[in-house]
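**Q** whatever this is, show me its structure:
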Amino acid sequence: MYLRFTSRTNADGSVVRYVALAHNRRVAGKIKPDVLMNLGRVDQVDVEGMRRLAASINKHFGGDGDGTGVEAGLVAGAGPLEVVDARSIGATWLLDGLWRRLDIAAAVRTAADARRFTTNMERVLFALVANRAVAPMSKLSAAEWAGEDTVIPGLASMDDDHAYRAMDLLVDADTAGRVQEAVFFAVANLLNLEVDLLFFDTTSTYFERDTEDHGEDAFRRYGHSKDHRGDLPQIVIGLAVTKEGIPVRCWCWPGNSNDQQVLAEVRDDMRDWKLGRVITVVDRGFSSADNLAYLRRAGGHYIAGMRMRDGSPLVEQVLARQGRYQQVKDNLRVKEVRIDGTDVRFVICHNPDQAARDKQQRDDAIARIEAELARIRDQRERDAKRPVGDRTRQRHEAAHVRAECALRDHPSLGRWLVQQPNGRLKVNKAKIKVEERLDGKYLIATSDPAISAEDTALGYKNLLEAERGFRDLKSQLLLRPVFHRLEHRIRAHVLICWLALLLVRVAERATGETWRNINRQLGRISQVTLAGPAGTVVQTTPLRPEHKAIYQALSVQPPARVTTFDPR
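**A** Down below sits the predicted model:
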């Protein structure tokens, strides 16, 4: 007798394996399998019960009786087994379970059904996303990784040509954001997300090349770099996240786009999703009057950070209003201010801890400035007393002027200096006095009449989730370096990184652990293939309690202990 495995492919492309107890019998001179008992699906087999059965057989008919594994009992006495392959499976299996639960697989298959591919492009695309989350590398290396280093359920192998076709399919399928919309509503329903607050921010990512693209529709362009690499061409990336930190949509624009230009497109795209009441939360870079007015179209509302140092009369009027602060947290106080003639509400937020840090940083900067000014002054006085020629005296004075210019143009110290009519520098006392009023404060405006001042402040602070998403995209998922040249491939690369970030955030939210820890723990689960005279056995290393806890938290069935047993 032996275990007989069969498989069936579902309509969604998933493969279900079944196991039965069988034996061979000769019929008309031919060997045919005869099923004695159906044991059910492989992933639902009572493995412990089969272990006890194997131990009982060993006890009565020889053997150590410890039941070290069903597969060991079945091939006992048939010769030694040799490990012929071993791959990691834990993290990719988890991501595949989330991929299917979030309906990403269904959205991609819908787009691929109209085309004829010899390879399952949905599986190839998942392999690229999983690689970005588990061990980010180039597309060529990712193809090798998927075929040699890890187990991608439903995909035996792939090459770089498959990867590029899957990327092109993703961009075509996501025209007008159809894939992102389908994924968003699936995630919102599955996780019961609150989507009344959506946080939006932008970042930039650069390319390791010296020149930008040319033409009116050029994509890689020079622009304001948020990575402080203005010497390299770049693109601008936008990200919308929920208050739980789940990224729900991303955008790409040419590198010379600025924050004021892109918000209208973002608002229109989100309006197409018909989410109902949505408050968009944006940072100070988007708080122009035109942008805020656009966010209020069709009943929308906003929470926006306001620039406090641009000399706006309205901001000065808000800051001058008297009133008591309301304690929200130990490190946050809020005060609501209303101005006649406008329905916009303003909230002044004050962080005592940040106020102390601002004062300390300013005092340190002023101390450095005064020390440097004193050094230049003393050196000028010493040089003036030396009996030297005119040309030497001119060189000395030129050196002093260069030192003063360097101090004036310093990126952090220059703001505290003012130049006198005689050209000398001095500390700007008026500037210090103005800044003292703003220590630890930031100003928020909201058009929503119902939200409280406390929720407005806390909602704005959650904008850090968007910044955290950008940080993980660049550091953990290695958004750059970008090796692609064509615009649609660059867009596909960003979408793949966004999908990886989405899966990572869902896993973190459900388990309460960082993805770094989840990936490390599940990376210890391997799928091992053993072959010998008795046949081939594919089994997974035993799960530890921490592994089971992760799968259970995400409602993902862990990989089966034994996936294949093919007797010779």
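
**Q** make it CA atoms for all contacts and neighbour counts henceforth
**A** OK.

**Q** the longest helix along the chain packs against which elements?
**A** Longest helix in the chain, counting residues (DSSP state H): helix 352-385. Using 3 or more Cα pairs under 8 Å, 6 or more residues apart in numbering; DSSP states H and E, the elements in contact with helix 352-385 are helix 390-408, strand 425-427.

**Q** the helices in the stretch 451-568 of the chain, which residues?
**A** Secondary structure of the stretch 451-568 of the chain (DSSP state H, counting those that start in this stretch): helices at 453-461, 464-475, 487-511, 515-522, 545-553.

**Q** and for comparison, fold this next one:
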Amino acid sequence: MYTKITRSGGRQYLQLVEGYRNEEGKVRHRVVANLGRLEDLNPAKLDPLINGLNRAIGRSDNTAFPVEIESSKAYGNVFALHELWKDLGLDRALGRAMRSGRRKIEADALVRAMVFNRLCDPMSKLGCLRWLDTVAMPEMPAKVEHHHLLRAMDALMDNVDRVEAELARQIRPLVDRDLTVVFYDLTTVRIHGEGEVDDDIRAYGMNKETGGIARQFVLGVVQTAEGLPLMHTVHPGNVAETKTLQAMLATVLKRFPIERVILVADRGLLSLDNIDALTSLAEQGGRTLEFILAVPARRYSDLVETFRDMAFDETGLAEDRFAGHRLIVAHDP
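**A** Predicted structure coming up:
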């Protein structure tokens, strides 16, 4: 049996209809009951009939059906990120850099999932697993476990140079032709715990956060004037900042179309000791190294004799030579 809505004289009626076969085996139907005008029917009139039918077959009343609410998976944010990921060519870059016939995990998809998690709801690896259960991530493996994420990170580290080179190639069109301004700075990241591993970069050094000695590693970031990150560097916690500059500059010059190199730094990052090495590095591409260096001496006392004979103008500026370089001093009484 089933319900049927019929029309007569401009009105609609609800009928209970039974289907059957006649003696010739043909399908026919007949009206079992007329339930009334459709516009006059409401739950108060129909629920008793529905409940009676439910009771006849051992079901609960219509008004007592349990309601189960299941949450849907979020799709909007990860879909937008996925399209950007493809438009920027990051999927192709990771695929080329991390291609391996021996690896049985989809490392590039897992790395993408962890990147999206950092953008949408930053969590740990275990937190990322919980987050994946709440989103409809496109093109993901059927089952992702904690060790899969760890193995994807290992694969990323094993191919870090190739990955960064491929990513640099993809973002080149987003960088201005001359790459006129590049910012590079270092910070320290403290580490808690006393465990050690082979080739451990965690070492005791001067921590920028506390101003004291701490177990740490050093993180460097290179970005454009617009804030577009180009690359990052990781160093042992006891490294001297000046020793990181040459390797960073060599990598940036190799990956990006830089025509003019001007280094602006304080004494912590750029010293007279490494200017010669940096100059020869810049000259390899037919460039000339230009730099603005604050306090180009190991001790202020090295500048005493130079300062003694300086003649300051009415604005408090004076110019001289120091260690073969142009020295400009701004004096504030």
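
**Q** re earlier: pipe the helices of the stretch 451-568 of the first structure into CSV and attach distance to Ile303 of the first structure and mean neighbour count per row.
**A** As requested, the helices of the stretch 451-568 of the first structure are exported to CSV (distance: least, Cα to Cα, whole Å; neighbours: other Cα atoms under 10 Å):
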stretch, distance to Ile303 of the first structure, mean neighbour count
helix 453-461, 7, 19
helix 464-475, 14, 18
helix 487-511, 24, 21
helix 515-522, 30, 17
helix 545-553, 34, 15
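
**Q** export these to JSON lines and tack on distance to Ala133 of the first structure?
**A** Shown next, in JSON lines, are the helices of the stretch 451-568 of the first structure (distance: least, Cα to Cα, whole Å):
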{"stretch": "helix 453-461", "distance to Ala133 of the first structure": "27"}
{"stretch": "helix 464-475", "distance to Ala133 of the first structure": "10"}
{"stretch": "helix 487-511", "distance to Ala133 of the first structure": "5"}
{"stretch": "helix 515-522", "distance to Ala133 of the first structure": "9"}
{"stretch": "helix 545-553", "distance to Ala133 of the first structure": "16"}
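
**Q** just to revisit the earlier point, which parts of the longest helix of the first structure are buried?
**A** By 16 or more other Cα atoms under 10 Å, the buried positions in helix 352-385 of the first structure come out as 352, 355, 358-359, 362, 365-366, 369, 373, 376, 380.

**Q** ditto for stretch 132-147 of the first structure
**A** Neighbour-count burial for stretch 132-147 of the first structure flags 132-134, 136-139, 142-143, 145-147 (criterion: 16+ other Cα under 10 Å).

**Q** do stretch 160-174 of the second structure as well
**A** Neighbour-count burial for stretch 160-174 of the second structure flags 162-168, 171 (criterion: 16+ other Cα under 10 Å).

**Q** which of those lies closest to Gly227 of the second structure?
**A** Proximity of those to Gly227 of the second structure (Cα to Cα) peaks at Ile171, which lies at 13.0 Å.

**Q** surely Ile246 of the first structure touches Glu508?
**A** No - assessed by Cα atoms under 8 Å, Ile246 of the first structure is found out of contact with Glu508, at 10.0 Å.

**Q** re earlier: most tightly packed of the helices and strands packed on helix 352-385 of the first structure?
**A** Sort those by mean neighbour count, taking mean count of other Cα atoms under 10 Å, and strand 425-427 sits at the top with a mean of 17.

**Q** Provide the aligned range in the second structure for it.
**A** Per TM-score structural alignment, strand 425-427 of the first structure has no counterpart in the second structure.

**Q** thank you, goodbye.
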